[in-house]
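Student: can you look at this prediction? I've put the sequence above it.
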Amino acid sequence: MLVLGIDPGTATTGYGLVRESQDGSLHLVGYGVIQTPAGLEEEKRLLLLYHKLNELILLHAPNAGVVEKLFFRRNVTTAIGVGQARGVVLLALAQHGIPVWEYTPMEVKQSVSGYGNADKRQVQLMVQTLLNLEEYPKPDDAADALAVAICHLHHYRWKSFEKGSGR
């Protein structure tokens, strides 16, 4: 199974592609960020994000798309921008018929590091370890997207196990 993890944002959207083999091992396919120019009008930034996502989807044909759920405490302006980017991500995935799952930041941290309140560095180190990378992935947005993809693969494996055991 090939999973496309996405950490949405208007200025920077992180993406990570992780494949799980039959034996359960995880393999990095690719990761990076989609950046939009700061001076560009909001609607053009979203359109650029949409086109870049479509290119990624057509190039890799993922089996699943995973997006981090929106979570914010203080900055409403940032939350609105992230919400708009999430909408573009969900639209692109839906147009290609790719099933979408969403996880909270706490679920991602718990799944990847074993601790729901893990800090960013702990999650990055676990992503590095789980994908057998020489260094942790950068920038943070891409590392977060890989963590979201890994989270889904762990959850999907568990759900498949539950179904197979008759639970």
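Tutor: All right, it came through fine. Residues are numbered from 1 along each chain as shown.

Student: CA only for contacts and neighbour counts going forward, please
Tutor: Noted.

Student: any idea how many residues pack against residue 154?
Tutor: Applying the criterion other Cα atoms under 10 Å, we find 17 residues in the vicinity of residue 154.

Student: ranges for the helices of this structure?
Tutor: Taking DSSP state H to define them, one finds helices in the chain at 42-60, 76-95, 105-113, 120-130, 140-164.

Student: nearest to residue 11, out of those helices?
Tutor: Nearest to residue 11, of all the helices of the chain, is helix 42-60, at 7.7 Å by Cα to Cα.

Student: the closest one - contacts with which helices or strands?
Tutor: In this structure, helix 42-60 makes packing contacts with strand 26-35, helix 76-95, judged by 3 or more Cα pairs under 8 Å, 6 or more residues apart in numbering; DSSP states H and E.

Student: off-centre distance for that helix?
Tutor: Taking Cα atoms, centre = their mean, to the nearest Å, one finds the center of helix 42-60 at 15 Å from the center of the full chain.

Student: structure B:
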Amino acid sequence: MTRIRILGIDPGLQSTGFGLIEKEGARLYYLASGCIRTDAKAELPTRLGTVFESVREVIAKYAPTEAAIEEVFLNKNPWSTLLLGQARGVAIAAMTTAGLPVAEYGTMQIKQAVVGHGRAAKTQVAHMVIRLLSLAGEPQADAADALACAICHAHASGTLQALDRSGARRRGGRVLVRA
């Protein structure tokens, strides 16, 4: 049975969560998780560079075969959304320059995959991450979100592989099934 190693990323300028899991068949195994923190007093380019280099270090250390990242959600503050988008962009650049295929998932999609309800609270997501991965304790909030993103991808990747075998095509994030 093939094992895939998935890197999940919960992007943020102040704190970017990362989580690594392995999937073998229907089983999921926890590997590592943590948070990449940037210096709030540093200039924006320096902070973005920290996110980029740190994601590259995680990739070099754990050698994932696939990656998943949470999509940007709209904040009430447009400036916060812009900063989040920039942090997300450098994380994606770090993953793609390392040769990883990157999947993107919305917050509600991740919650649905992990909890079974798209409007679940963060505490419910963290609790299910602990249960699904048999963790001894609760990971940091951003790390739990990154692990949830990786779990979402683990569930979705099996479905996408089955659709690929059926002759479906993917274009622009959509799956086109031949009738």
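Tutor: Now that the structure is in, tell me what you want to look at. This is a predicted model, so every value here is computed, not measured.

Student: please state their TM-score.
Tutor: After superposition, the two chains reach a TM-score of 0.93 (TM-score structural alignment, normalised by the length of structure 1), with 165 aligned residues with a Cα RMSD of 1.5 Å.

Student: ok so, going back, could you dump the helices and strands packed on helix 42-60 of structure 1 into TSV with mean neighbour count added?
Tutor: As requested, the helices and strands packed on helix 42-60 of structure 1 are arranged in TSV below (neighbours: other Cα atoms under 10 Å):
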stretch	mean neighbour count
strand 26-35	18
helix 76-95	17
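
Student: in TSV: these, plus distance to residue 118 of structure 1.
Tutor: Listed next are the helices and strands packed on helix 42-60 of structure 1 as TSV, based on distance: least, Cα to Cα, whole Å:
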stretch	distance to residue 118 of structure 1
strand 26-35	21
helix 76-95	22
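
Student: nearest to residue 61 of structure 1, of those?
Tutor: Closest approach to residue 61 of structure 1 among those (Cα to Cα): helix 76-95, 10.4 Å.

Student: what span of structure 2 lines up against that closest one?
Tutor: Alignment note (TM-score structural alignment): helix 76-95 of structure 1 is matched to residues 78-97 of structure 2.

Student: what's the average distance of the matching stretch to structure 1?
Tutor: Taking mean Cα distance after the TM-score superposition for structure 1, the mean distance separating stretch 78-97 of structure 2 from the aligned residues in structure 1 is 0.8 Å.

Student: list the contacts of that stretch.
Tutor: Outside stretch 78-97 of structure 2, the residues that touch it by Cα atoms under 8 Å, 6 or more residues apart in numbering are 9, 11-13, 48-49, 51-53, 55-56, 59, 67, 69, 72-75, 101-102.

Student: apply 7 Å and report the result again.
Tutor: Taking Cα atoms under 7 Å, 6 or more residues apart in numbering as the criterion, the residues outside stretch 78-97 of structure 2 that touch it are 11-13, 48, 51-52, 55-56, 72, 74-75.

Student: ok, and the closest non-adjacent residue to residue 170 of structure 2?
Tutor: Of all residues beyond its chain neighbours, the one nearest residue 170 of structure 2 is residue 176 (5.8 Å), with distances taken as Cα to Cα, 6 or more residues apart in numbering.

Student: so how many other residues sit close to that neighbour?
Tutor: Close neighbours of residue 176 of structure 2, defined as other Cα under 10 Å, add up to 13.

Student: gap between it and residue 163 of structure 2?
Tutor: 9 Å (Cα to Cα, to the nearest Å).

Student: can you check residue 15 of structure 2 too?
Tutor: Shown here: residue 15 of structure 2 relative to residue 163 of structure 2, a distance of 35 Å by Cα to Cα.

Student: can you check residue 78 of structure 2 too?
Tutor: Distance from residue 78 of structure 2 to residue 163 of structure 2, counting by Cα to Cα: 37 Å.

Student: likewise residue 92 of structure 2?
Tutor: In this structure, residue 92 of structure 2 and residue 163 of structure 2 are 25 Å apart, going by Cα to Cα.

Student: what does residue 126 of structure 2 give?
Tutor: The span separating residue 126 of structure 2 from residue 163 of structure 2 equals 30 Å under the rule Cα to Cα.

Student: ok, residue 125 of structure 2 next?
Tutor: Using Cα to Cα, one gets 27 Å for the distance from residue 125 of structure 2 to residue 163 of structure 2.

Student: ok, residue 132 of structure 1 - contacts?
Tutor: Neighbour list for residue 132 of structure 1: empty [criterion: Cα under 7 Å, 6+ apart].

Student: can you tell me which residue in structure 2 aligns to it?
Tutor: For residue 132 of structure 1, the residue aligned by TM-score structural alignment is residue 134.

Student: ditto for residue 34 of structure 1
Tutor: For residue 34 of structure 1, the aligned position in structure 2 is residue 36, judged by TM-score structural alignment.

Student: residue 15 is in contact with that match, correct?
Tutor: Yes. Counting by Cα atoms under 7 Å, residue 36 of structure 2 touches residue 15, with 5.5 Å between them.
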